[in-house]
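Colleague: sequence plus the predicted model coming up.
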Amino acid sequence: MRKAFVVAGGAKEEKDFRSLLWSEGEDAEEVVLIGADEGALWLVERGFRPALAVGDFDTVGDEGVRRLKAAGVPVRTFAREKDATDTDLAVEAAREEFRPGVLVVYGGIGTRFDHTLANVHIVYRLVRSGCQAYLADPHNRIRLLGPGVHVLRSAFPFVSLLPWSEEVRGITLRGFRYPLDNASLAWGTSRGISNELLGREGEIRIREGYLLVVESRDTP
């Protein structure tokens, strides 16, 4: 399965990224790196060569674009006034050019909550289209899970489950400190915050709706 990483402008740490890249790439036929604006230069500065750099490049400026081109990175430039974020454009470019089965947005969580929430919406769109996708940064892995049976493998100490749909029904948890059995979670509650896996993996069953599943840790 081909896997793509879109590296955005939010929180990033090289050690965490390399670890994630190694773990996701272990069973991949091909791993593709795409940089969104500053994310592309971040990759180049750490010895990676992204397959594509996308954005308006208002963060890195003309000098940053020059450095990307000097490193041999193909650059796709958009006007600053546009109808989508750089991350969204990079995600769509990744899908059009490389058609990955798994897409990870690394650095998609940052100081701008509006951008972070928009990136969760992007993941939702990807999941609805049949692509496995999630957001990642040094402290979090953020997924959206729909109806079905899902095995979650995680080394993070906390796993929170929040309803993305207005109400999520038929939630059953196995292998968690606080199990659920055919339960429902609806907007307006914090009931699913800070659960924990008993081992390295647990099972999440969902009958109806979409759950926002956040693996998190306080320190990287």
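Modeller: Now that the structure is in, tell me what you want to look at.

Colleague: hey, let's count contacts and neighbours off CA atoms from now on
Modeller: Fine.

Colleague: so where does the most centrally placed residue in the chain fall, helix or strand?
Modeller: Central residue of the chain (Cα atoms, centre = their mean): residue 135, 1.7 Å from the mean position. Assigned by DSSP states H and E, residue 135 belongs to strand 132-137.

Colleague: what packs against the next helix or strand after that strand?
Modeller: Note on strand 132-137: by DSSP H and E, the next helix or strand toward the C-terminus is strand 140-145. Secondary-structure packing of strand 140-145 (3 or more Cα pairs under 8 Å, 6 or more residues apart in numbering; DSSP states H and E): helix 113-128, strand 132-137, strand 211-216.

Colleague: name all residues that make contact with residue 190.
Modeller: residue 162 (Cα atoms under 8 Å, 6 or more residues apart in numbering).

Colleague: before we move on, what about the one 4 residues further on?
Modeller: The neighbourhood of residue 194, defined by Cα under 8 Å, 6+ apart, consists of 158, 159, 160.

Colleague: work out the gap between the helix or strand encompassing residue 35 and the centre of the chain.
Modeller: In this structure, residue 35 sits in strand 30-36 according to DSSP H and E. Offset of strand 30-36 from its chain centre (Cα atoms, centre = their mean, to the nearest Å): 13 Å.

Colleague: and it, what does it pack onto?
Modeller: Against strand 30-36 (3+ Cα pairs under 8 Å, 6+ apart) you get strand 2-7, helix 38-45, strand 52-55, helix 86-98.

Colleague: and the contacts of it?
Modeller: 1-9, 25, 40-41, 43, 49-55, 86-87, 89-90, 94, 98.

Colleague: same thing with stretch 181-188?
Modeller: With contact meaning Cα under 8 Å, 6+ apart, stretch 181-188 is reached by 162-173, 191-192.

Colleague: alright, now check it against this:
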Amino acid sequence: MNGKRIIIVTGGTLGEWALGEIQADDILVGSDRGALYLIQHGYTPYISMGDFDSVTERELALIRSSSLTFIDCDPVFKDLTDTEMAFNWALDQHPAQIILLGAIGTRFDHSLANVHLLRKGIEQDIDCSIIDANNQIRIIEQSTRITRGNYTHISLLPLSLEVTGITLHGFQYPLHQARLQIGQSLGISNILVESQGLIELESGLLLVIQSKD
């Protein structure tokens, strides 16, 4: 699957916006109830996996019969969330990109854990992001160009204890060789004034959140 893009659809908040993110040649992974969402909207998951404790027996039978590959596990005796299971599988395929849909929901613990998963992508040099109706979330550890797209704001938050040498180009509120530490809000709600911006950094892990209201 080198050069391909993997879309993981998991069981958080989903809507019509999610369908617009799917392209014809994407590899689709259904995680728990996310698999049902794909099938109900006319897509065939390449693989569906999870404990499926959020679906009915009838829905589970539909997922099993409508997926090219189906993997289930015990909902009690497992160490990983369904989303992490799917994410680890996706990393093992060495794709060009992984996008998580439905990874943000009403359970803040799961949402935060899913954001932390993105660090694994950095370790394997795979571009990974979380997208929902209003946000695109990624983690960077080196200088990165950012495209404005349909987003109105961009926020920078340290994921490591500190991030050093942050310099911004193309932003309304510039930074030069700045240092951000956990607990600071200096990087919240910046604006790209050009179609593209450049974030330079020297060390640390930086959470980059593009958002719109």
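Modeller: Okay, I see it. Note that the coordinates shown come from a computational prediction; the quantities given were computed from them, not determined experimentally.

Colleague: counterpart of residue 11 of the first structure in the second structure?
Modeller: Counting by TM-score structural alignment, residue 11 of the first structure lines up with residue 13 in the second structure.

Colleague: for residue 164 of the first structure, same thing?
Modeller: So, by TM-score structural alignment, residue 164 of the first structure is matched to residue 159.

Colleague: what about that match, neighbour count?
Modeller: Number of residues near residue 159 of the second structure (other Cα atoms under 10 Å) recorded here: 21.

Colleague: again with the one 5 residues further on
Modeller: Burial of residue 164 of the second structure, expressed as a neighbour count using other Cα under 10 Å, amounts to 18.

Colleague: so it sits in a helix?
Modeller: No - checked against DSSP: H, G, I helix; E, B strand; the rest coil, residue 164 of the second structure lies outside a helix; its state is strand.

Colleague: tell me how far it lies from residue 180 of the second structure.
Modeller: 7 Å (Cα to Cα, to the nearest Å).

Colleague: do the same with residue 131 of the second structure
Modeller: For residue 131 of the second structure, the distance to residue 180 of the second structure - Cα to Cα - is 24 Å.

Colleague: now swap in residue 18 of the second structure and tell me
Modeller: 32 Å.

Colleague: of these two, who's got more company?
Modeller: Between residue 18 of the second structure and residue 180, residue 180 has the larger neighbour count (other Cα under 10 Å), namely 22 against 17.

Colleague: number of nearby residues for the counterpart of residue 217 of the first structure in the second structure?
Modeller: Counting by TM-score structural alignment, residue 217 of the first structure corresponds to residue 212 in the second structure. If you count neighbours by other Cα under 10 Å, residue 212 of the second structure ends up with 12.

Colleague: and if you look at residue 131 of the first structure?
Modeller: 17.

Colleague: hmm, residue 101 and it touching each other?
Modeller: Yes - counting by Cα atoms under 8 Å, residue 131 of the first structure does reach residue 101; the two are 5.4 Å apart.

Colleague: between the helices and strands packed on strand 30-36 of the first structure, which one is closest to residue 127 of the first structure.
Modeller: helix 86-98 (12.7 Å; Cα to Cα).

Colleague: contacts for the helix or strand just after that closest one next, please.
Modeller: With elements assigned by DSSP H and E, the helix or strand that comes after helix 86-98 of the first structure is strand 102-106. Contact with strand 102-106 of the first structure is made by 1-8, 10, 12, 17, 131-137, as judged by Cα under 8 Å, 6+ apart.

Colleague: mean per-residue distance, strand 102-106 of the first structure versus the second structure.
Modeller: Aligned to the second structure and superposed, strand 102-106 of the first structure gives a mean residue distance of 0.7 Å (mean Cα distance after the TM-score superposition for the first structure).

Colleague: that strand aligns to what range in the second structure?
Modeller: So strand 102-106 of the first structure sits over residues 97-101 in the second structure, by TM-score structural alignment.

Colleague: gap between stretch 70-82 of the first structure and the chain center?
Modeller: For stretch 70-82 of the first structure, the distance to the chain centre is 22 Å (Cα atoms, centre = their mean).

Colleague: let me fix that: stretch 200-210 of the second structure
Modeller: 16 Å.

Colleague: please apply the same query to stretch 67-87 of the second structure.
Modeller: 18 Å.

Colleague: mind checking the end-to-end distance for that stretch?
Modeller: OK, stretch 67-87 of the second structure end separation, Cα to Cα: 17 Å.

Colleague: count the neighbours of the equivalent of residue 55 of the second structure over in the first structure for me.
Modeller: In the first structure, residue 55 of the second structure lines up with residue 60, judged by TM-score structural alignment. Neighbour count for residue 60 of the first structure, taken as other Cα under 10 Å: 18.

Colleague: for residue 60 of the first structure, give me its contacts.
Modeller: By Cα under 8 Å, 6+ apart, the contact set of residue 60 of the first structure is 37, 38, 41.

Colleague: and residue 13 of the second structure, by the same measure?
Modeller: By Cα under 8 Å, 6+ apart, residue 13 of the second structure lies in contact with 102, 103, 104, 105, 106, 132.

Colleague: make it 6 Å
Modeller: 102, 105 (Cα atoms under 6 Å, 6 or more residues apart in numbering).

Colleague: any idea how far the closest residue in space to residue 63 of the second structure that isn't next to it in sequence is from residue 120 of the second structure?
Modeller: Among residues not flanking residue 63 of the second structure along the chain, residue 36 sits closest, at 6.1 Å (Cα to Cα, 6 or more residues apart in numbering). Counting by Cα to Cα, the gap from residue 36 of the second structure to residue 120 of the second structure is 26 Å.
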